[in-house]
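1. predicted model and sequence below, questions to follow.
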Amino acid sequence: MRGVLRLALAVCALATFIHAAGTAWAQDKPLRVALMPFTNTMRLMEMYQPLRESLQATLGRPVYLLTAADYESYFRLMREQGYDIAVTGPHFGAWAVAHGARPLLRYGPTLKPILVVRADSPIASPLDLHGKVLTLSNRLSVSSITGQAWLAGLGLTEGRDYRLTVSPTHTTAIMSVVMGEADAAITTHTPVQQAPEDTRKAIRVIESPKGFPHLFTIASPTMPAEQAERVKAALLTFADTAAGKDFLESSGYRSYRDISAEDLESLRGPVSLLSAIVPEAAQ
């Protein structure tokens, strides 16, 4: 019954969103929260329902969660400003801030590229990837971009030293290792923490030395500053509730922090690599 109610609320929010399309930015217009597709859509929507419900109650307006089929489509949505709020990769977020988006908050932990291997794998370091199959969560994820740079810094080259495959999400990349379809996956700690216990027991992690800020929450350049501050306050209110604390703990996000100038500066390298992969981002 609760699932049906949530679906009904989502449909109502979508209907209101369609009705409001093309109107001026208004307080009663549905707030579109664009979630980066780091896992399957059903899991993503379920995971962020507590946030949606809290924002809707605090702001007194409909809140609509949306995502995309893949990272390429999601980054296109961001470039086209098809969102009001985005919970996004730090490199996407830093790119958007450089193009007028308003930085709100980031999750507390440091995000590090890691190699995930099976628990019984002989792979002990990236140098053991010679002749192995390596999978990425997606070529545009910050872990993939910086993880491949990590390997390149050790002298490893795709095609020559290892064979590369690409999975749709972090979850599927990890599962491809568990199922024996790949010898290793590049991902981050958070998807590992979000995985079921039996999956975590089946894998082992090799950590890179370089860390970056965790996921950014940003406001669209079209959102007035006063409204952006209201959303930021609502996010912090959510973090202080029982539901918010459970969300932050169970997801591995732990807390909210302000996005600092140092955070943005630390992402210049990943943003530059992103722009090399997506020429439109360099414009």
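-> Sure thing, it's come through. Residues are numbered from 1 along each chain as shown.
2. switch to C-alpha atoms for all contacts and neighbour counts from now on
-> Fine.
3. would you agree Ala228 is in contact with Pro221?
-> No. Between Ala228 and Pro221 there is no contact under C-alpha atoms under 8 Å: 9.7 Å.
4. can you check which residues contact both of those two?
-> Common neighbours of Ala228 and Pro221 (criterion: C-alpha atoms under 8 Å, 6 or more residues apart in numbering): Arg102.
5. which strands and helices sit next to the strand or helix carrying Leu151?
-> Taking DSSP states H and E as the definition, one finds Leu151 inside helix 142-153. When contacts are defined as 3 or more C-alpha pairs under 8 Å, 6 or more residues apart in numbering; DSSP states H and E, helix 142-153 packs onto strand 184-187, helix 268-277.
6. give the buried residues for that helix.
-> Going by neighbour count (16 or more other C-alpha atoms under 10 Å), the buried part of helix 142-153 is Val142, Ser143, Ser144, Ile145, Thr146, Gly147, Gln148, Ala149, Trp150, Leu151.
7. ok, second structure coming up, stack it against the first:
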Amino acid sequence: MTWGAERDKQRQVTTARPLVFGILPFMTPVAIFTRFAPLRDYLSQQIQMSMFLETSPNFSAHLSRISQRRYDLLVTAPHFVPLAIDTTYYHVVAKSLDNIATCIVVKPNSAIQELSDLSGKSIAIPPETAMVTMVGREMFRDAGLIGEKTPQYMSFLTHNAAYEALTGQQIFAAVVSSNVLTTVSTTDYRRLACRDSFSSLGVLISTELPPLLQQQLTTAFLEIDKNPQGLTVLKTMKYTGFKVSENADFQAMRPYADRLQELELMSTPSP
């Protein structure tokens, strides 16, 4: 196919509707749109095409929409990436430069000093299908909090909600992502423990988009930190940029992806 024919094909595909840009619902819808709408606008300007930003009501719906090939562009958590790849509808083109940490935080004046102090205590966690929750549970298990010492996990719909639950009287700690902590005052919590484990975001593009458009989107992500307007967008998003990536880079996430699928089939996850 000649370049001109490829361009015409791209125009035909994209003039019928806006591109759909899907975002993992890791925060409230308002918070997500506040942080990512500037990225949508930037990308739309770079490729000269309209783009519709969409999140989902929960992780289950997000996973379902991925499997339905709903998105042209997808930014999601690393343990969702292998499942998106499995559909054959998407391929990885980039990942965030920023690694995400799983943090266990307590109130500033809490008497809790180490993880072992949380034996049997009430802990706020994001959805069970969140990778931060999976890693947080690992941290407690590694600290010996198993069996009768297992904390009482209380699941909330979003990462933000899990953090905000810390203000309640019955919650002794919260498992949150470092992303959430960038949006709140450091005087409102104390970090008890953190574990760096993974790149915070994977960027995938639909394999059905014209190759030229796929390349334009990829370039827009990879060069965003070289553009003054792009740097402003990154500041709003609280990210530093993106780097080249491919499907194989997320193979290490397979155990978490498998756990994600398992949780989708279970009404009550095991401790």
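-> That came in fine, so what should we check first? Predicted model only: the values in this text are computed from it and were never measured.
8. so after superposing, what's the score?
-> In this superposition the chains share a TM-score of 0.84, using TM-score structural alignment, normalised by the length of the second structure; 254 aligned residues with a C-alpha RMSD of 2.4 Å.
9. that older thread, and of the helices and strands packed on helix 142-153 of the first structure, who's closest to Val4 of the first structure?
-> Distance to Val4 of the first structure, taken as C-alpha to C-alpha, is lowest for strand 184-187 among these, at 33.6 Å.
10. with the second structure superposed, average distance for the closest one?
-> Superposed on the second structure, strand 184-187 of the first structure shows a mean distance of 1.2 Å to its aligned residues (mean C-alpha distance after the TM-score superposition for the first structure).
11. what range in the second structure matches that strand?
-> Using TM-score structural alignment, strand 184-187 of the first structure corresponds to residues 173-176 of the second structure.
12. with stretch 142-156 of the first structure instead?
-> Counting by TM-score structural alignment, stretch 142-156 of the first structure corresponds to 131-145 in the second structure.
13. need the longest strand for the second structure.
-> In terms of residue count, the longest strand belonging to the second structure (DSSP state E) is strand 190-199.
14. and the helix or strand just after it, which stretch of the first structure?
-> Helices and strands here follow DSSP H and E; after strand 190-199 of the second structure, the next one along the chain is strand 202-206. Across the first structure, the stretch matching strand 202-206 of the second structure (TM-score structural alignment) is residues 216-220.
15. kindly report the same for stretch 108-119 of the second structure.
-> Residue span in the first structure matched to stretch 108-119 of the second structure, by TM-score structural alignment: 119-130.
16. which other residues reach that stretch?
-> Stretch 119-130 of the first structure is contacted from outside by 115, 117, 151, 154, 156, 161-162, 183, 201-204, 206, using C-alpha under 8 Å, 6+ apart.
17. now that stretch: buried residues?
-> By 16+ other C-alpha under 10 Å, the buried positions in stretch 119-130 of the first structure come out as Ile123, Pro126, Leu129, His130.
18. same thing with stretch 208-227 of the second structure?
-> For stretch 208-227 of the second structure, using 16+ other C-alpha under 10 Å, the buried residues are Leu209, Pro210, Leu213, Gln214, Leu217, Thr218, Thr219, Ala220, Phe221, Leu222, Ile224, Asp225.
19. swap in stretch 204-213 of the first structure?
-> For stretch 204-213 of the first structure, by 16+ other C-alpha under 10 Å, it's Arg204, Val205, Ile206, Glu207, Ser208, Phe212, Pro213.
20. and of those residues, the nearest to Ala86 of the first structure?
-> The shortest approach to Ala86 of the first structure among those belongs to Pro213, at 15.6 Å (C-alpha to C-alpha).
21. so who does the spatially closest residue to the closest one that is not a sequence neighbour touch?
-> Leaving aside its sequence neighbours, Pro213 of the first structure sits nearest to Thr110 (C-alpha to C-alpha, 6 or more residues apart in numbering; 5.2 Å). If a contact means C-alpha under 8 Å, 6+ apart, then Thr110 of the first structure has Gly211, Phe212, Pro213, His214 as its contacts.
22. and these, which is closest to Thr172 of the first structure?
-> Set against Thr172 of the first structure, the nearest of the contacts of Thr110 of the first structure by C-alpha to C-alpha is His214 (20.3 Å).
23. report how many residues lie close to that closest one.
-> When neighbours are counted by other C-alpha atoms under 10 Å, His214 of the first structure registers 25.
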